[in-house]
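Chemist: Curious how this folds, go ahead:
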Amino acid sequence: MYTLLIADDEALEREGLELMIRHMMPDTFTFLHAENGRRAIQLAEEARPDFIFMDIKMPGIQGLEAVREISAIYPMTRIVMITAHDYFTYAKESLTLGVSDYLLKPAKREEMLDVLRKLIDETEQTRRERNEQLKMKEKLSQLIPLAENELSLMLMLECVQEVEVSQLAKLLDLNWQKGYAMVLSLARDAAEEWEGFQLVKKEVYEAIKQFVKPILTCLVSPMVGHQIVLFIPFSPGQSGYSQRVNSLDWGKRIKEFVEERFGYRLSVGIGSIREGWDGMSRSYREAARVCADDQNTVNVRHYDDITMSSGQAMITSDEEKKLLDALLRQDKQEALNRFTALWERLMQRSEPVQLTHLRAEVIGLLLYLCRGTQSRGGVEWISLLSGLEDMEALRHSAQLWLDRIADAMKEDQERSRSHVLQRALLYIGQKYKEDISMEESAEFVNLSPHYFSKLFKQYTGENFIDYVTRLRMEESKRLIQEQRLSLKEICFEVGYNDPNYFSRVFKKVLGMTPSEYRQQLEKRSPC
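Modeler: Below is the predicted model of the structure:
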């Protein structure tokens, strides 16, 4: 039901309107009466009616003034002005105040009914729109965390697609020009302790997220293994050095919070300030590298501090990409040569090379290559490298990993090609009795005809035409042996339209015509 407030200084007018409306639309309204503008305002505040019928001329606070008061507080309330002919100009003025409609006294039944129906329709439409807005808001509130997870994982996994990133950033209302990454890495100590962590993993993650969001306004990644990554925007008006000092302070505060509340040791790695989303990915790799350094004397480390203090040459983004490209091309020798050159450059220092810095740099490189090649064994190898205490063993293990990842990529590619060709052969096996072409088969498995032709020959040992012809000839032999169909019928059955052409192909493949083949079979069969 709807609530209708009737404001008129004449009681008979109010009661007459109520009676008329009850008769026209029974069980639709709850009625309130106000004898003047002041009372109308009070009832509007107390009951918040859906509709108000307001007389313009009343003692004290008049109709238009009451409308101004009520509309200012409850703009969604629909108001209809009721006036005599003498005050018609006031009724028109009321429309500028947001009044829905007006009626002239005495109101006619048809006009009253039309106005009420219009008010109800508008109210229901508004309610539907409001409900849709609330549903969309609820869906958006559920979507925001998923979008945050997706964007942070894209930055971590090096799969930054400009359109997708822009869409996610727009959804999250992000307009970052610069920023940096902070990796929070929970220590994996005793196996029993790590098993206990798995039971409270979600609680730890939610607590960290709630702690950092108010102070950093950052993107928070899902927990991947034992790590959480924060992507933090650059604060305008601060120098890069001030930002670095602040980031170290925030890292210490987060570390203290986690260790005091949960008792788990936390290492924090912070990357350099970088521009754009590609730069954020680069900053993440830097943060992961210094976080992988297990030097216990400093558990909150900034990439710039490590590089400045160690004097060690670092691997550039261009060098990483060239090494990854060699792996993707499965050029094992080039990949090995590039890694060897990088290793030698990292070792060329005036001061003794620190194993922890060297190991962190190599692990950071391998993290990048793991993501770029979608390696499934990267975590195990990185865990192994983290425990090595000898530089030569570190170099040898990294080279071994490069060799094995190239072999694994080749095996994956072979499996993928085999799967594609199996699908193609199955398709050909179903269609060879029709007018099938190589182009049609290539399109079915979504390959270009040229590449499909080479792959087909490599996989089957024969070209497409010979393969289809062999299938047709084998089927022709089987049908001739059944002696169910004539040779002409067999010709059409196996995909040929010309019996003479069929006979020539048959003879070319089997050394005799279909007729000769049938006669030979008849001679062999017992009488």
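
Chemist: contacts and neighbour counts: CA atoms only from here.
Modeler: Noted.

Chemist: check which helix or strand covers residue 209.
Modeler: Using DSSP states H and E, residue 209 sits within helix 191-216.

Chemist: Which elements pack onto that helix?
Modeler: Other helices and strands packing on helix 191-216, by 3 or more CA pairs under 8 Å, 6 or more residues apart in numbering; DSSP states H and E, are helix 240-262.

Chemist: how distant is the helix it packs on from the center of its chain?
Modeler: Relative to the centre of its chain, helix 240-262 is centred 30 Å away, using CA atoms, centre = their mean, to the nearest Å.

Chemist: Just the buried positions in it, please.
Modeler: Residues of helix 240-262 classed as buried by neighbour count (16 or more other CA atoms under 10 Å): 243-244, 247-248, 250-252, 254-255, 257-258.

Chemist: Please list the outside residues in contact with it.
Modeler: 182, 204, 208, 211-212, 234-235, 264-268, 270, 273, 300-302 (CA atoms under 8 Å, 6 or more residues apart in numbering).

Chemist: Now do the helices in the stretch 51-200 of the chain.
Modeler: 63-73, 88-94, 109-156, 162-171, 191-216 (DSSP state H, counting those that start in this stretch).

Chemist: quick one on the thing from earlier: the helix holding residue 209 vs helix 240-262, what angle?
Modeler: 130 degrees (axes from the mean of the first three to the mean of the last three CA atoms, to 10 degrees).

Chemist: Tell me the buried residues in helix 191-216?
Modeler: 194, 197, 201, 204-205, 208-209, 212.

Chemist: what's the helix or strand following it packed up against?
Modeler: Per DSSP H and E, the first helix or strand lying C-terminal to helix 191-216 is strand 219-220. Counting contacts by 3+ CA pairs under 8 Å, 6+ apart, strand 219-220 packs against helix 109-156, strand 227-233.

Chemist: cutoff 6 Å now
Modeler: In terms of contact count using 3 or more CA pairs under 6 Å, 6 or more residues apart in numbering; DSSP states H and E, strand 219-220 is assigned the packing partners strand 227-233.

Chemist: To compare against the first, here's the next sequence to fold:
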Amino acid sequence: MNIMIAEDEMLERKAMRRFLEEQFPSHSVTAEAVNGRMAVELAAKHEPDIILMDIKMPGIDGMEAVERIQTFLPSVHFIMVTAYDSFDYARKSMKLGVKEYILKPGKKEETVEAVRRVMEDIKEERKQWKQEEHNLKRAKQLLLSYIIHDTPGTDGLLNELYPEMESGFFLVIEKEHHQTFVLTAEELNRWTSDDVIVNQEEGQQVIVCMISSSRLSLNEPARLEKRIQRERGGSFLIGTGKLSGKGGNLSRSYVEALVHLQKKKENEGSFENDTHNTLDKIREAVKEADIQKAMPYVLQLMEASEKNRKTEELYYSIKQILRDRRIDGPEEEPHRMKSDDDWFELIRSSCIKVRQYYRSLDKMQRTKAWIDENPAASLTLEDAAAHAGISASYFSQLFKTTMGENLTDYVTRKRLEKAVELLKKQTYSLKEISYMVGYRDPNYFSRVFKKHYSLSPKQYQNSILKK
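Modeler: Model (predicted):
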């Protein structure tokens, strides 16, 4: 760390420098000031981490020097040095955020300990800064993922990280012939004053999100594209999205950048561009619940000459995909969907519904496994639905669709299968088996068993013995 001494008495200043250099050999005393004005000038020049500041100096006193230095060097730590044991000075120092205060003539040990405490404070601050910086980087990467996948909650996270955002846009960069292309945020920061978030996807595609607190010009995406081409050279393609204003849709800019990139690839013969293929790609993406995959093709469809006819075909295809999964279809009829945003929202919401359907299936499988492992548990439709985390009516519909039978019939079958296993072991009484498979009334258990196997439990057990 760098230390500066501001002290008008030469002997005091030199003595202080000598024992600081002895006690802290790995740190540097980078400057000495003989008055307040020089202290301000040297602080601006050397940017020290710690300043030992005498309060009473000719011209600008120590207090005023501290105030001036804090305007351009807010992170510096001060240790105030004075010959006066004055409460008024101490109170002023505290108001300025000064934590250490040394009386002259100070003992060497007291000064060393004060400097050591300040150094520890600085180390702790820097540790916290690094952690905060790490957390901020993670939060920015999460935001980028939210924007790319058009995740609910994107606007809230964007406003939290960039409350003063006025505009932003996306670039997507890809190396030709599947070669690796690397571009860092630090490199881009040399070419722009705006904030940059970069995501490197598997070494081939680079996604760049630019966010600015000012209103950028509409040609800013093209300007940055040209700057990257000029600075980096080489054979790579850049797709640019349109500028998004405050409250605009950054996800749309990302999709536009992807489409722009794909059009460039198309011109080189590597991207197939026919409307039928586009529809297939959208349908496939919706079935996979992949918003990111779907959106570039939706934008491409919006720009197609056959848009009106093909969007209606797309509408009924999506409706059928949802119907096949027992999901409610779109409320709006196709002739009422006038804008491109209406179609974007249809695909986005459909992908979300399909994704929720798949998650429900996962929960359904977990609930089924729980029933299989606990056949004796008292289970109602509401209990099973709560275990799956969905409504009872939706659970009932989904269970019958996926299992081919309703919940009551399934539970009964699993209980009776368990009862057969226990009967074969010939270890337990019929009453014990009844309780073990969830029936508190042995007579009712016998009736249910006979209905399914045409034999009572006792008759079934006897038939096993005869074999």
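
Chemist: care to give me the TM-score?
Modeler: Scored against TM-score structural alignment, normalised by the length of the second structure, the superposed chains reach a TM-score of 0.58; 412 aligned residues with a CA RMSD of 6.5 Å.

Chemist: Just name the most buried of the helices of the stretch 51-200 of the first structure.
Modeler: Across the helices of the stretch 51-200 of the first structure, the average number of neighbours (mean count of other CA atoms under 10 Å) peaks for helix 63-73, which reaches a mean of 19.

Chemist: Tell me which residues are up against that helix.
Modeler: Helix 63-73 of the first structure is contacted by residues 37, 55-56 when judged by CA atoms under 6 Å, 6 or more residues apart in numbering.

Chemist: about what we covered before: want to try a markdown table for the buried residues of helix 240-262 of the first structure, with distance to residue 1 of the first structure as columns?
Modeler: A markdown table is the format used below for the buried residues of helix 240-262 of the first structure (distance: CA to CA, whole Å):
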| residue | distance to residue 1 of the first structure |
| --- | --- |
| 243 | 60 |
| 244 | 62 |
| 247 | 58 |
| 248 | 61 |
| 250 | 56 |
| 251 | 58 |
| 252 | 59 |
| 254 | 55 |
| 255 | 58 |
| 257 | 54 |
| 258 | 54 |
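
Chemist: what's the strand of greatest length in the first structure in contact with?
Modeler: Identified as the longest strand of the first structure according to DSSP state E is strand 178-186. Contacts of strand 178-186 of the first structure with the rest of the structure, by CA under 6 Å, 6+ apart, involve 226-234, 265-276, 280, 283-284, 287.

Chemist: Quick one: distance of stretch 178-195 of the second structure to the chain centre.
Modeler: With CA atoms, centre = their mean, you get 21 Å for stretch 178-195 of the second structure.

Chemist: So what would you say the end-to-end distance of that stretch is?
Modeler: Using CA to CA, to the nearest Å, the end-to-end distance of stretch 178-195 of the second structure comes out at 28 Å.

Chemist: what ranges do the strands span in the first structure?
Modeler: 2-7, 29-34, 51-55, 78-83, 101-104, 178-186, 219-220, 227-233, 266-270, 274-275, 300-302.

Chemist: Kindly present those strands as TSV, with separate columns for distance to residue 394 of the first structure and mean neighbour count.
Modeler: Shown next, in TSV, are these (distance: least, CA to CA, whole Å; neighbours: other CA atoms under 10 Å):
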stretch	distance to residue 394 of the first structure	mean neighbour count
strand 2-7	78	22
strand 29-34	83	18
strand 51-55	79	27
strand 78-83	77	24
strand 101-104	83	20
strand 178-186	22	25
strand 219-220	32	23
strand 227-233	23	22
strand 266-270	21	27
strand 274-275	29	19
strand 300-302	22	24
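
Chemist: so how far is residue 326 of the first structure from the closest residue in space to residue 403 of the first structure that isn't next to it in sequence?
Modeler: Once flanking residues are discounted, residue 403 of the first structure sits nearest to residue 332: 6.5 Å by CA to CA, 6 or more residues apart in numbering. Look at residue 332 of the first structure and residue 326 of the first structure: by CA to CA, they are 7 Å apart.

Chemist: now swap in residue 211 of the first structure and tell me
Modeler: Taking CA to CA, one finds residue 211 of the first structure at 43 Å from residue 326 of the first structure.

Chemist: Residue 415 of the first structure now?
Modeler: Applying CA to CA, the value for residue 415 of the first structure to residue 326 of the first structure is 21 Å.

Chemist: Pick out whichever of those two has more residues nearby.
Modeler: residue 326 (18 against 12; other CA atoms under 10 Å).

Chemist: Just tell me what the more buried one corresponds to in the second structure.
Modeler: Here residue 326 of the first structure stays unmatched in the second structure, going by TM-score structural alignment.

Chemist: Contact partners for residue 326 of the first structure?
Modeler: Contact analysis of residue 326 of the first structure by CA under 6 Å, 6+ apart lists residue 335.

Chemist: at 10 Å instead, please
Modeler: The contact partners of residue 326 of the first structure, taken as CA atoms under 10 Å, 6 or more residues apart in numbering, are 332-338, 406.

Chemist: and if you look at residue 50 of the first structure?
Modeler: Residues counted as contacts of residue 50 of the first structure (CA under 10 Å, 6+ apart) are 1-5, 29-30, 44, 74, 76-79, 119-120, 123.

Chemist: so how far is residue 272 of the first structure from it?
Modeler: From residue 50 of the first structure to residue 272 of the first structure the distance is 58 Å (CA to CA).

Chemist: Then residue 451 of the first structure?
Modeler: Relative to residue 272 of the first structure, and taking CA to CA, residue 451 of the first structure is found at 44 Å.

Chemist: who has more neighbours, those two?
Modeler: Legend: neighbour count by other CA under 10 Å for residue 451 of the first structure and residue 272, higher for residue 272 (24 against 10).
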